[in-house]
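In: sequence unknown, structure follows:
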């Protein structure tokens, strides 16, 4: 699944092509994704100009003067920018065409993504209203995590992966941040000190910033034949390295299942 850094990379990739352009045509080939694409999407969008391309959690928001297109890429989706006409493939479910011949094409093999039209304030939509703070914002602090964790027996890794607590900390990035903060991912969230939560908040920011930078540097041309950014191109210290030596102490990285997710950590460095 595309995580926050990948979605941010996509946002940065498509923004120069579509911001300020007017929608000329909308083609929907597969209306039934995770949620049905609105039947009136074309009439809502045609003639509208994209004023901003934003991200909230893992959702992309294409804001116009009359409403907002919410895009979610689900488990396998991605967007491509086409500057020349190209025949759609089997899983190319929708095109948004713009002035100047630009086309934004949604490909989603598993069809778990979404294209939804929102009237009014997007922040009030049910998909967005209950989300926690952005991890790169000033709202995410160690003090905030400490207060939210009091009395919680839930392990700290699923705690920071809860989008109601903080958005965008996926499985890979949670493992990496906890390693940097020196925190055992299975430790109860309510038993971690304020000092350690302050360290963890900073580690989350560092890992995500590095991942965004890595995605950006591997994205040579968002309108190329493939169109996929280079996911997870950053150097991972624990995730996927079960049995390999820890880069700090040399002990073997351990792999466990935690909250039905693969979790990697160092028993020596993380307490």
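Out: All right, it came through fine. Worth saying up front: this structure is predicted, and the values here are computed from it rather than measured.

In: make it CA atoms for all contacts and neighbour counts henceforth
Out: Noted.

In: now the strands for this protein?
Out: Per DSSP state E, the chain carries strands over the ranges 23-28, 50-56, 59-64, 68-72, 78-82, 92-98, 103-107, 114-118, 254-258, 261-265.

In: here comes the other one, which I'd like you to weigh against the first:
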């Protein structure tokens, strides 16, 4: 599933190229998770101003309104000249034709979404964005606020990170990596993590996610950015998908457990409750 680094890498790969483009047409394929919210032809004539990210959502700001894009479980975006893309296939569910190229959403499992909202304060946008936590790569992500959020929850820390209400974007792959870097057990109740370990965790979140963005995200199966380039962070993962292999720090075999139907990889020796 594309997580924050993959979404941010995708944004960076096409945001400068589409900024200032005029929308010439839009095409919808098979229905996605939610309806677009207006007729595709109503987008014609609007200008694309910028592309932002909030959590795992991409926000395409237009001269009138915005589009919220989510990649779901298996989605990816491509941005290319009209003659640089093949005709839409079965899994190509949205094309935005602009004066500077075509933005296409490809999603085999159709859990992705393209939703129109009049603005970020629109109830449609607030339903999707209103409960999202702090952005981990922004200055507003403060250690004190993060620690306070930990102290307010008894949820196991791995599941709290995945929930997205305290901090957004620490998805399953990166939560395992972050907790290993911070030397904290994924089973530790959040409110048992003291100030020193909380600061280690805070720093690990920022460091691991920033490194993943620099590596182009993680490609386990089919993720690629809007230029078609895969990510490489998986090559430096220390625990994710390494069950039974030796820990890079202590050489003990790494373990895997299930938490909320998600796989967690960790070292029982290095990561303490």
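Out: All right, it came through fine. Note that the coordinates shown come from a computational prediction; the quantities given were computed from them, not determined experimentally.

In: let me have the strands of the first structure in a markdown table, adding mean neighbour count and distance to residue 1 of the first structure as columns.
Out: Listed next are the strands of the first structure as a markdown table, based on neighbours: other Cα atoms under 10 Å; distance: least, Cα to Cα, whole Å:
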| stretch | mean neighbour count | distance to residue 1 of the first structure |
| --- | --- | --- |
| strand 23-28 | 18 | 23 |
| strand 50-56 | 19 | 16 |
| strand 59-64 | 22 | 12 |
| strand 68-72 | 21 | 11 |
| strand 78-82 | 23 | 10 |
| strand 92-98 | 21 | 17 |
| strand 103-107 | 22 | 13 |
| strand 114-118 | 20 | 14 |
| strand 254-258 | 15 | 18 |
| strand 261-265 | 21 | 13 |
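
In: between those, which one is nearest to residue 239 of the first structure?
Out: For residue 239 of the first structure, the closest of the strands of the first structure is strand 261-265, at 5.4 Å, according to Cα to Cα.

In: of all the strands of the first structure, which one comes closest to residue 186 of the first structure?
Out: Comparing the strands of the first structure under Cα to Cα, the one sitting nearest is strand 254-258, at 7.3 Å.

In: report all helices and strands that that closest one contacts.
Out: Counting contacts by 3 or more Cα pairs under 8 Å, 6 or more residues apart in numbering; DSSP states H and E, strand 254-258 of the first structure is packed against strand 261-265.

In: average distance between the strand it packs on and the second structure?
Out: Once fitted to the second structure, strand 261-265 of the first structure is off its aligned match by 0.9 Å on average (mean Cα distance after the TM-score superposition for the first structure).

In: on that earlier part again, in a markdown table, list the strands of the first structure along with distance to residue 127 of the first structure.
Out: Output for the strands of the first structure, formatted as a markdown table (distance: least, Cα to Cα, whole Å):
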| stretch | distance to residue 127 of the first structure |
| --- | --- |
| strand 23-28 | 22 |
| strand 50-56 | 10 |
| strand 59-64 | 9 |
| strand 68-72 | 10 |
| strand 78-82 | 20 |
| strand 92-98 | 21 |
| strand 103-107 | 20 |
| strand 114-118 | 11 |
| strand 254-258 | 26 |
| strand 261-265 | 23 |
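
In: so for residue 151 of the first structure, which of these sits nearest?
Out: Closest approach to residue 151 of the first structure among those (Cα to Cα): strand 254-258, 19.5 Å.

In: and the contacts of that closest one?
Out: 158, 186, 242, 243, 262, 263, 264, 265, 266, 267 (Cα atoms under 8 Å, 6 or more residues apart in numbering).

In: residue contacts, the first one?
Out: This points to residue 158 of the first structure. Residue 158 of the first structure neighbours (Cα under 8 Å, 6+ apart): 258, 259.

In: now the second one
Out: Counting by Cα under 8 Å, 6+ apart, residue 186 of the first structure makes contact with 155, 156, 157, 258.

In: can you tell me how far it is from residue 34 of the first structure?
Out: 32 Å (Cα to Cα, to the nearest Å).

In: before we move on, what about the third one?
Out: The gap separating residue 242 of the first structure from residue 34 of the first structure is 34 Å, by Cα to Cα.

In: which one's more surrounded, the two?
Out: residue 242 (18 against 15; other Cα atoms under 10 Å).

In: was I right about that one contacting residue 262?
Out: No: taking contacts as Cα atoms under 8 Å, residue 242 of the first structure lies outside contact range of residue 262: 10.0 Å.

In: can you give me the helices in the stretch 151-271 of the first structure?
Out: Using DSSP state H, counting those that start in this stretch, the helices of the stretch 151-271 of the first structure run over residues 156-161, 171-181, 194-218.

In: tabulate those helices in JSON lines, adding columns for distance to residue 76 of the first structure.
Out: Shown next, in JSON lines, are those (distance: least, Cα to Cα, whole Å):
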{"stretch": "helix 156-161", "distance to residue 76 of the first structure": "20"}
{"stretch": "helix 171-181", "distance to residue 76 of the first structure": "16"}
{"stretch": "helix 194-218", "distance to residue 76 of the first structure": "17"}
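
In: determine which of those approaches residue 140 of the first structure most closely.
Out: That would be helix 194-218 among these, by Cα to Cα, at 6.8 Å.

In: that closest one vs helix 171-181, what angle?
Out: Note on geometry: by axes from the mean of the first three to the mean of the last three Cα atoms, to 10 degrees, helix 194-218 of the first structure and helix 171-181 are set 130 degrees apart in direction.

In: buried sites along helix 194-218 of the first structure?
Out: 197-208, 210-216 (16 or more other Cα atoms under 10 Å).

In: report all helices and strands that it contacts.
Out: In terms of contacts (3+ Cα pairs under 8 Å, 6+ apart), helix 194-218 of the first structure is packed against helix 4-18, helix 142-149, helix 171-181.

In: any idea of the angle it forms with helix 4-18?
Out: 40 degrees.

In: who's in contact with helix 194-218 of the first structure?
Out: With Cα under 8 Å, 6+ apart as the test, helix 194-218 of the first structure has contacts from 4-6, 8-9, 135-136, 140-143, 145-146, 169, 173-174, 176-178, 180-181, 183, 229-234.

In: also stretch 105-116 of the first structure?
Out: 32-38, 41, 69-82, 91-96.

In: that one spans what distance, first to last residue?
Out: End-to-end for stretch 105-116 of the first structure, by Cα to Cα: 15 Å.

In: and for stretch 112-120 of the second structure?
Out: End to end - Cα to Cα - stretch 112-120 of the second structure spans 19 Å.

In: so how far is it from its chain's centroid?
Out: 17 Å (Cα atoms, centre = their mean, to the nearest Å).

In: before we move on, what about stretch 253-267 of the first structure?
Out: Counting by Cα atoms, centre = their mean, stretch 253-267 of the first structure comes out at 21 Å from the chain centroid.
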